[in-house]
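Asker: Turn this into a structure:
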Amino acid sequence: MLTTTLLASCELPTSYGDFSLHVFGDDGREDVIALVHGGPEADQQPLVRLHSACFTGDVLASLRCDCGPQLDTAVRLMAKEKHGVLLYLPRHEGRGIGLVNKIKAYALQEAGMDTVAANVHLGLPTDARDYQAAAQALRLLGVSSLRLATNNPAKIEALVDAGLTVERVPHGGFVSPHNSEYLRVKDLLMGHLDATGGGRAG
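Answerer: Next up, the predicted model:
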């Protein structure tokens, strides 16, 4: 069974505001990086975002996905909260298949496949992510009830199954000509929820 522990912490001033930074993992593995604004207060649900690592979107500002704008918006939202927590999940690159396989899937998408079909063609799961470490990190941060900024029902289900109380806050709507098909597949084939909060998109 995965046992997540706190590996290191520091204070981190950023252009968004002042945060604390915590790294959680198991046996030295860096599973969860928590960027925290403020701290727990009585009867307060922090705003939380579980963000899967995306080198192409987060670092290179790729327009093939909406990951970069999602991350930027999430950190800006956290900075405005009395208590906000961004969990950055480095092992979730490419929905858990890793960067090399993600690039291979990109090449297949350029040949006409959608994101789901490309993973299947490579013999890989559509979504290999696991949120157990994220749930444990939230517990270690003193969070048991939260508002989760997401359109992904799998994230909500995973945290609820871990015993956390979750209220969904829609997060998204970052559509461009480059990522519209990618987002359509997330909505129709992966069951993502409408960014407006009114049900599923599409």
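Asker: Please count neighbours and contacts with C-alpha atoms only from this point.
Answerer: Noted.
Asker: so which strand or helix has L77?
Answerer: For L77, the host element (DSSP states H and E) is helix 67-80.
Asker: So which residues lie in contact with the next helix or strand after that helix, not counting its own?
Answerer: Using DSSP H and E, the helix or strand that follows helix 67-80 in sequence is strand 83-89. Contacts to strand 83-89, defined as C-alpha atoms under 8 Å, 6 or more residues apart in numbering, come from residues 31-41, 45-53, 74-75, 77-78, 134.
Asker: Inside helices: which ones of the residues you listed?
Answerer: In helices, judged by DSSP state H, the following of the contacts of strand 83-89 are found: A74, V75, L77, M78, A134.
Asker: One more, please, to line up against the first structure:
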Amino acid sequence: MDIKVSEKANLPTKYGDFTIQCFAQGCKEHLVIMKEPLGDVPVVRVHSECLTGDTLGSKKCDCGEQLEFALNYIAKHGGMVIYLRQEGRNIGLLNKVNAYALQDRGYDTIEANHQLGFSADERTYEMVEFILDFYGIKKIKLLTNNPKKIESLKDVEIIERIPIKVTPNPHNEKYLQIKKEKMGHLL
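Answerer: Just a heads-up that it's a prediction; the model follows:
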């Protein structure tokens, strides 16, 4: 992998004071948001970009709430968020908006992806292992509800899975149900 790594910089936020570092892989620039010291077994959240949820506060998903939960948790306990540039389960923003339009017509999140020619989840996690190796991390406590993330991390020992708890709303109840029933999320 040809990856460029930025310097570290301070990032004071409404959640707490963090350090950030960027990992550029081709045209994708992934971000690590850390609360140091990381310790021997840091808490890690692997979070895929969701512009609509993370930035615009969309109620169609739980992404923004998961990111907020993780940043608050890590601000208190230390650890890192690995923010992967994999918008819309890695189908890109344009296709994500098209998937939203299909969802508006009654398709669930997986059916919408299939209608657009994609699998239910196109994300990959090789960059996570590169980043953890970069920091010399061999054991983690993983902040996730997604079993695919647990299964995909082969070069690191997951000591504990820490669940993320968010409150459903009328706009994302079906979405969360599909994630649980069809994708095996641990909700």
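Asker: Quick check: TM-score for this pair?
Answerer: The pair, once superposed, lands on a TM-score of 0.94 when counted by TM-score structural alignment, normalised by the length of the second structure; 186 aligned residues with a C-alpha RMSD of 1.4 Å.
Asker: Of the contacts of strand 83-89 of the first structure, which count as buried by neighbour count?
Answerer: 31-39, 45-53, 74-75, 77-78, 134 (16 or more other C-alpha atoms under 10 Å).
Asker: how close does the spatially most central residue of the first structure get to L188 of the first structure?
Answerer: Against the mean C-alpha coordinate of the first structure, by C-alpha atoms, centre = their mean, the closest residue is H51 at 2.0 Å. H51 of the first structure sits 21 Å away from L188 of the first structure, going by C-alpha to C-alpha, to the nearest Å.
Asker: Also D72 of the first structure?
Answerer: D72 of the first structure sits 25 Å away from L188 of the first structure when distances are taken as C-alpha to C-alpha.
Asker: Also G96 of the first structure?
Answerer: According to C-alpha to C-alpha, G96 of the first structure and L188 of the first structure sit 20 Å apart.
Asker: These two: which is more packed in?
Answerer: Neighbours were counted for G96 of the first structure and for L188 using other C-alpha atoms under 10 Å; G96 has more, 21 against 13.
Asker: What residue in the second structure is paired with the more buried one?
Answerer: Superposed on the second structure with TM-score structural alignment, G96 of the first structure falls opposite N90.
Asker: and its match, what does it touch?
Answerer: Contacts of N90 of the second structure by C-alpha under 8 Å, 6+ apart are D121, E122, R123.
Asker: go again using 6 Å as the cut-off
Answerer: Neighbouring residues of N90 of the second structure by C-alpha atoms under 6 Å, 6 or more residues apart in numbering: E122, R123.
Asker: Ok, S9 of the first structure next?
Answerer: For S9 of the first structure, the contact set (C-alpha under 6 Å, 6+ apart) comprises L21, H22.
Asker: and the gap between it and L138 of the first structure?
Answerer: From S9 of the first structure to L138 of the first structure the distance is 15 Å (C-alpha to C-alpha).
Asker: L86 of the first structure corresponds to which position in the second structure?
Answerer: So L86 of the first structure corresponds to V81, using TM-score structural alignment.
Asker: any idea how far that match lies from K149 of the second structure?
Answerer: V81 of the second structure sits 14 Å away from K149 of the second structure, taking C-alpha to C-alpha as the criterion.
Asker: out of the two, which sits in the busier spot?
Answerer: Neighbour tally, V81 of the second structure and K149, criterion other C-alpha under 10 Å: the higher count belongs to V81, 22 against 19.
Asker: Kindly state the neighbouring-residue count (a burial measure) for the nearest residue to P147 of the second structure once chain neighbours are set aside.
Answerer: Excluding the flanking residues, the one nearest P147 of the second structure by C-alpha to C-alpha, 6 or more residues apart in numbering is H185, at 6.2 Å. Neighbour count for H185 of the second structure, taken as other C-alpha under 10 Å: 16.
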